[in-house]
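In: my questions concern the predicted model and sequence given below.
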Amino acid sequence: MLSFRCPRCSQLVFFENTTCLRCGLGLGFDTEQLTLVKFDNTTGARRCANQAVAVCNWLVPGTDTDPDALCRSCRLTRTRPSDSDETALAAFADAESAKRRVVFQLLDLGLPVESWEDRPGGLGYDLLSSNGVLVMIGHEDGIVTIDLAESDDPHREQVRQEMGEPYRTMLGHLRHETGHYYWTVLVEPTERLAGFRALFGDERADYAEAVSRHYDQGAPPGWRSEHVSAYATMHPWEDWAETFAHYLHIRDTLQTAAAFGIRIDAAEQALSADPAAHVDREPFESILDDWLPLTYALNAVNRSMGRDPLYPFVLSPAVVEKLTWVHRAIMASTANHPASA
C-alpha cells in the first residue's frame, strides 16, 4: 500500500480516510488516479452508494448518473447479507475493507479487473454469512465465495489452529481465492499453460480426489522444500493460488515499507522499491533481496514484543522459482500498463 497525503495541507492520511483530520478536507479514493483526492460538491464525483453499509470511501465518476451507483470495488460484489442482518453486515463491512485493498493492488499492478457484470466468467464476490447455513469458501467461474465468519477473530483463530496454519486472515483468503480467478486469466488461456504444468503440476488431476487425500493424509513429508504452505500441496490449482497470494503479500508489504521510508541498515541495505512507482518491474530476485532483510527485521521486532514471528515462512529454492514464475506471468500481462512505462 502507498502512503497518502492530504492534497490541501499535506498531512499524512490513510487509505480508509474520508476526511483529513488536520484541515477537515473531504477525501475520497479515485480509482483512475489510484490515490485519495479532494471530495466536495465541486469535484463532480460522488460517494459510492455503499458508503454507509460497507464503510466505503471510494468515488464514483460524475459521468455515472445512477444515484445508487457503486464504486469499482463494490460493483464486484454479487451477493451480500440482507439489511436486516446487523451482525452479518458488520462482518460484511470488514470484508469489503479487505477487498478494497485487494482491488487496489490488482489495479496498481495493472492486472485486468473485469466484473462479473461485464462478461461471463468475470470477477465477482459472494460475501455470505455462515450463521445457520453452510458457506464453502472457494472460487467457481469467476465468483469468489467468502464466509463472513472469517472476520471474527476468535472464530478465525480457532480454525487456524485446527488447520495447523501459521497465517489466516480475511485479506489472505481474498488474495488466495482471487488467485484462482487469475489462473483463468494469466495461465489457462495462454501459452504459459505448459510451463505451469511443468512447475506446479498437472491441474487436470482429479480435484475432489486430491481434496479427500489431503484431509485424510495431510501434507506429504518434506513439503516445505517444494511448497509455500501445506495447503499448497493439495493440488496444482491450490499451489498456484497459495503462491499467487504470497506474491501479493510480498509486493504489498514491500510497497508499504518503502512508502513509509523503512530502511534495513543492519543488513547494509535500504529498501530499493520506489514508493512513487505503481509498478516495480525489477526481476523477482531484486524484490527478494529487499524482502528477506525486511522479514528478518519484522520478526525480530515481533519477538521483542513477546510475539510469534510476523512472517512464519521459509522460502525454499523451489518456492522462489514458483514466485518468480508468478511474477513473470503478471509482468508479461501488464507490460502495457501505463504505470509500467
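Out: Happy to help now that I have it. Just so it is clear, the model here is predicted, and its values are computed rather than measured.
In: C-alpha only now, for contacts and for neighbours.
Out: OK.
In: now the element after the helix or strand where Gly195 lies, going C-ward?
Out: Element membership for Gly195 (DSSP states H and E) is helix 193-200. Next helix or strand after helix 193-200 toward the C-terminus (DSSP H and E): helix 207-217.
In: residues near Val102, how many?
Out: If you count neighbours by other C-alpha atoms under 10 Å, Val102 ends up with 21.
In: the structure to be compared is supplied as follows:
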Amino acid sequence: MFRSKNILWITFAFCITTGSCEDVYRQSGTEVKMDCLGADPNGEIEWKLNDVLVLAKSKRGQERRGSSHVAQRARIERTTLKITAVKSEDSGVYTCKTDKHTLYVVSAHANPSLVLHSTDTNLNCEVPKDFKGTICWSTKDSKSCKQNKNMIVKSVTSDNAGLWTCHIKNEKGDQVFKLDVTITVVGPLNTAGEVTTYEGDPAELPCFLPAPSRLPITGGSWTHENTSDISFPALMRTGSVVKWNSTGVSADKVTFSDEPLNKHFNVTLKRVKDDDAGVYVCSLVFEGGKSLSAKLTLKVLKREGAASDNTSGGSDTTWYMPVYGVQLWVWVAVALSAVVLVGLVVITVLIHRRNKRMKVRGKKRSE
C-alpha cells in the first residue's frame, strides 16, 4: 500500500512540475485533439509519438512532417495536434515540450451484428496491449457487467437483440470510456404449429418472420416429411425482390402469391386428402448459406356421413369439392330439384291441356 501511494504521488508531482500528463481515449475512426499547454503559439512546436517525430511547426508557421505513420493524418492548429480517423496503431505516448498524452484507440464490434436466431455471435472490445485496466460487457437491462473483452453470445434469441455496451475501466476501477454495439436478430421463423381442415377443403400453410429480414434471402421452400408427391414452389431472388418460382409446381394441388415477399411465405393446398396430413417444413436460406426452418402439422378430418372407399383405402371427397364457394353436392341437389320441379310443371300443363281438349270434344258430341 505504501509503495503504490508513493508511486501515485511521484507521478502526480512529475506531471505538476514538468507539464501535463493525460490519458486520452478515442474510438477508432474518430478525431482526437491534444493540447501542448507549455508551448508558445508563435514559437516552434514539435509533436512526437513514442519519440518519433509526427509534425513540427516553425516560428514562421512552416510545417515539417516526420517519419511517423500518423504524420499524413495530423495537423497543428496553434498548439493543438489534431489527428483524423485514428487507428489502433496510433495508440502511444505523444509529447510536446513537457506535455505528455497517452492515447488509447479503442473499438468494439459484434461479429456478426446481423445474427440468425439460434446461432452465435462474438462480441469484441479491442484496447491497446499496454492497457492495464479492466473491460466488461453489459446490456441495457443487465445489472451486472461480465468481465471479458471477448465474449461469445450463444444461440441468440430476440432477448439478446439491442444495445450491448463495452465498459473500459482504469486500474482504480473508474470507467474512462464506453462503446456501444447493436445486435440485430433475424427470426425466428414461425408457423401456426398446427392446421386442421376437412377432406376436400383447402388448407393454408402459414410461414412468417417477426419482421422483414435485414439479411438477404436467397432461397427457401416447403416440403412434406411424409411424401414427395407434392411439388412446392421455391423462393427465387431477383435483385432485391424475393418471389415464389412456379416452375415445376403441382398447380392442381398448390396455390401461392405471385407478389414480392418480405416476411410472409404462405402456400395453400387445394382439395386436401387424407394422405396430405402430416408434418410440413418451411425453410429460408440466407446470404452466406445459413438457414432457418420451422415445422407445421396438418390434420385432415373426415366429414360426418362421408362414405369410405374400401377398395382404395381412402375417402370419396368429390361431392365436397367447393365450387364458387359452395360444395358440389349442394349444386347437384339444387340442379336435381330444378329438374324435378320443371318436370312437374310440364306434366301439370300437359294434363291441363288434355283435360281441356276432352271437354271440348264432349261439347261437340252433345251438339
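Out: Now that the structure is in, tell me what you want to look at. Keep in mind that what you see is a predicted model, and the values were worked out from it rather than measured.
In: give me the TM-score for this pair.
Out: Comparison of the two superposed chains (TM-score structural alignment, normalised by the length of structure 1) gives a TM-score of 0.18, and 107 aligned residues with a C-alpha RMSD of 6.6 Å.
In: who does the helix holding Gly195 of structure 1 touch, helix- and strand-wise?
Out: helix 236-259 (3 or more C-alpha pairs under 8 Å, 6 or more residues apart in numbering; DSSP states H and E).
In: in the helix it packs on, what's buried?
Out: 236-248, 250-259 (16 or more other C-alpha atoms under 10 Å).
In: just checking, what packs against the helix or strand where Val330 of structure 2 lies?
Out: Assigned by DSSP H and E, Val330 of structure 2 falls within helix 328-366. Applying 3+ C-alpha pairs under 8 Å, 6+ apart, one finds that helix 328-366 of structure 2 makes contact with no other helix or strand.
In: run the last query once more with 10 Å
Out: Packing partners of helix 328-366 of structure 2 (3 or more C-alpha pairs under 10 Å, 6 or more residues apart in numbering; DSSP states H and E): strand 322-323.
In: circling back: quick one: buried residues of the helix holding Gly195 of structure 1?
Out: In helix 193-200 of structure 1, counting by 16+ other C-alpha under 10 Å, buried: Phe196, Phe200.
In: between helix 236-259 and that helix, find me the angle.
Out: Orientation of helix 193-200 of structure 1 against helix 236-259 (axes from the mean of the first three to the mean of the last three C-alpha atoms, to 10 degrees) gives an angle of 90 degrees.
In: ok, and what's touching stretch 338-348 of structure 2?
Out: Val332, Ala333, Val334, Ala335, Leu336, Ser337, Val349, Leu350, Ile351, His352, Arg353, Arg354 (C-alpha atoms under 10 Å, 6 or more residues apart in numbering).
In: filter these to the buried ones?
Out: For the contacts of stretch 338-348 of structure 2, buried by 16+ other C-alpha under 10 Å: none.
In: any chance of the residues you listed in CSV with distance to Ala294 of structure 2 as columns?
Out: Formatted as CSV, the contacts of stretch 338-348 of structure 2 follow (distance: C-alpha to C-alpha, whole Å):
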residue, distance to Ala294 of structure 2
Val332, 41
Ala333, 43
Val334, 44
Ala335, 46
Leu336, 47
Ser337, 49
Val349, 66
Leu350, 68
Ile351, 70
His352, 71
Arg353, 72
Arg354, 74
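In: all strands for the stretch 51-200 of structure 2, in order.
Out: 52-57, 63-65, 74-77, 80-83, 92-96, 99-111, 114-116, 121-126, 134-139, 150-153, 162-169, 175-186, 190-191, 194-198 (DSSP state E, counting those that start in this stretch).
In: can you name the next helix or strand after the last one?
Out: Going down the chain from strand 194-198 of structure 2, the next helix or strand is strand 203-205, by DSSP H and E.
In: so which elements touch the helix or strand following that next one?
Out: Sequence-wise, the next helix or strand downstream of strand 203-205 of structure 2 (DSSP H and E) is strand 207-208. Strand 207-208 of structure 2 sits against strand 190-191, strand 278-286, strand 291-301, with contacts defined as 3+ C-alpha pairs under 10 Å, 6+ apart.
In: buried residues in the longest one?
Out: Think strand 291-301 of structure 2. Neighbour-count burial for strand 291-301 of structure 2 [16+ other C-alpha under 10 Å]: Ser291, Leu292, Ser293, Ala294, Lys295, Leu296, Thr297, Leu298, Lys299, Val300.
In: what's around the closest residue to Leu171 of structure 1 other than its chain neighbours, how many residues?
Out: Leaving aside its sequence neighbours, Leu171 of structure 1 sits nearest to Ala98 (C-alpha to C-alpha, 6 or more residues apart in numbering; 5.3 Å). Using other C-alpha under 10 Å, Ala98 of structure 1 has 19 other residues around it.
In: does Ala98 of structure 1 count as helix, strand or coil?
Out: helix (DSSP: H, G, I helix; E, B strand; the rest coil).
In: would you quantify the distance from it to His173 of structure 1?
Out: 10 Å (C-alpha to C-alpha, to the nearest Å).
In: just Val103 of structure 1 next, same as before
Out: Counting by C-alpha to C-alpha - Val103 of structure 1 and His173 of structure 1 are separated by 13 Å.
In: surely Ser283 of structure 2 meets Leu296?
Out: No - counting by C-alpha atoms under 10 Å, Ser283 of structure 2 stays clear of Leu296, with 11.4 Å between them.
In: which neighbours do those two share?
Out: Asn190, Cys207.
In: please report the distance of Val103 of structure 1 from His180 of structure 1.
Out: Distance from Val103 of structure 1 to His180 of structure 1, by C-alpha to C-alpha: 15 Å.
In: and what of Gln269 of structure 1?
Out: Gln269 of structure 1 is 35 Å from His180 of structure 1, by C-alpha to C-alpha.
In: higher neighbour count, these two?
Out: His180 (25 against 13).
In: His173 is in contact with the more buried one, correct?
Out: No - proximity of His180 of structure 1 to His173 does not meet the contact threshold set by C-alpha under 10 Å, at 11.1 Å.
In: overlap in contacts, the two.
Out: Shared contacts of His180 of structure 1 and His173, counting by C-alpha under 10 Å, 6+ apart, come down to Gly138, Val144, Glu242, Ala245.
In: need these in JSON lines with distance to Val326 of structure 1, can you?
Out: Converted to JSON lines, the shared contacts of His180 and His173 of structure 1 look like this (distance: C-alpha to C-alpha, whole Å):
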{"residue": "Gly138", "distance to Val326 of structure 1": "20"}
{"residue": "Val144", "distance to Val326 of structure 1": "20"}
{"residue": "Glu242", "distance to Val326 of structure 1": "11"}
{"residue": "Ala245", "distance to Val326 of structure 1": "10"}
